[in-house]
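Student: Pasting the sequence and the predicted model now:
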Amino acid sequence: MPAVGAYLGQVLVHHLDGQWIPRDKLMENQVLVGERVWLPFIRAWHYLRSRQSLLDFSLTQAFREAERHRAPGPGNPSS
């Protein structure tokens, strides 16, 4: 599970110009995208709980939602 959370967080950082916000507990680490923070380790934990949760907590859906909250800037046109 930590590997999936780290991957999701790194994707947010790399593709959406996010910024890691470290916390004392691994599960509480955040990624700031625009003006909103995301909890990639919590999302991964929900995602891997059961077969049904694979559908309910899609990692692609999380990325698309974060993408909508990205701050407009050079190369990031507002939609």
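Tutor: Cool, got the structure.

Student: going forward, measure contacts between C-alpha atoms and count neighbours the same way
Tutor: OK.

Student: which residues sit against the helix or strand encompassing V31?
Tutor: Assigned by DSSP states H and E, V31 falls within strand 30-33. By CA atoms under 8 Å, 6 or more residues apart in numbering, the list of residues contacting strand 30-33 from outside reads 9, 12-13, 16-23, 37-40, 66, 69-71.

Student: Got a quick PyMOL command for the buried subset of those?
Tutor: Restricted to the buried members of the contacts of strand 30-33, where burial is judged by 16 or more other CA atoms under 10 Å, the PyMOL selection command reads as follows:
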select buried, resi 9+12+13+16+17+18+19+20+37+38+39+40+66+70+71
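
Student: A further structure is provided below for comparison with the first:
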Amino acid sequence: MPAIGAYLGEVMVKHLGEQWIARRKLEESQVRVSSRVWLPFVRAHKSMRSCQSLLDFSLTQFYRAAHRHCG
């Protein structure tokens, strides 16, 4: 999971021009987009739990939601 969360966070930082907010626990690290923070590691973990989770917690939908909040 850490690799997927790191990749998702880096895509958000690179394409949305935002920044990482590091935390002591890796899974609590955040990406700030405008006035909101997003948790890419938590989302990656949720999406990989089962086949149904892949549909319920889509990483693409997560990115698109963050992109909508990008100012």
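Tutor: Perfect, I can see it now. If you're wondering where the values come from, they're calculated on a predicted model, not measured in any experiment.

Student: What's the TM-score once they're superposed?
Tutor: The pair, once superposed, lands on a TM-score of 0.98 when counted by TM-score structural alignment, normalised by the length of the second structure; 71 aligned residues with a CA RMSD of 0.5 Å.

Student: picking that back up, of the contacts of strand 30-33 of the first structure, which belong to helices?
Tutor: Applying DSSP state H to the contacts of strand 30-33 of the first structure, the entries found in helices are 9, 12-13, 16, 40, 66.

Student: K25 of the first structure: how many residues sit nearby?
Tutor: The local packing of K25 of the first structure (other CA atoms under 10 Å) involves 7 other residues.

Student: How about R51 of the first structure?
Tutor: Close neighbours of R51 of the first structure, defined as other CA under 10 Å, add up to 9.

Student: again with E28 of the first structure
Tutor: Close neighbours of E28 of the first structure, defined as other CA under 10 Å, add up to 15.

Student: from memory it sits against A44, does it?
Tutor: No - taking CA atoms under 8 Å as the contact criterion, E28 of the first structure and A44 are not neighbours in contact, 12.0 Å apart.

Student: now I42 of the first structure: how far from H15 of the first structure?
Tutor: Going from I42 of the first structure to H15 of the first structure by CA to CA, to the nearest Å gives 20 Å.
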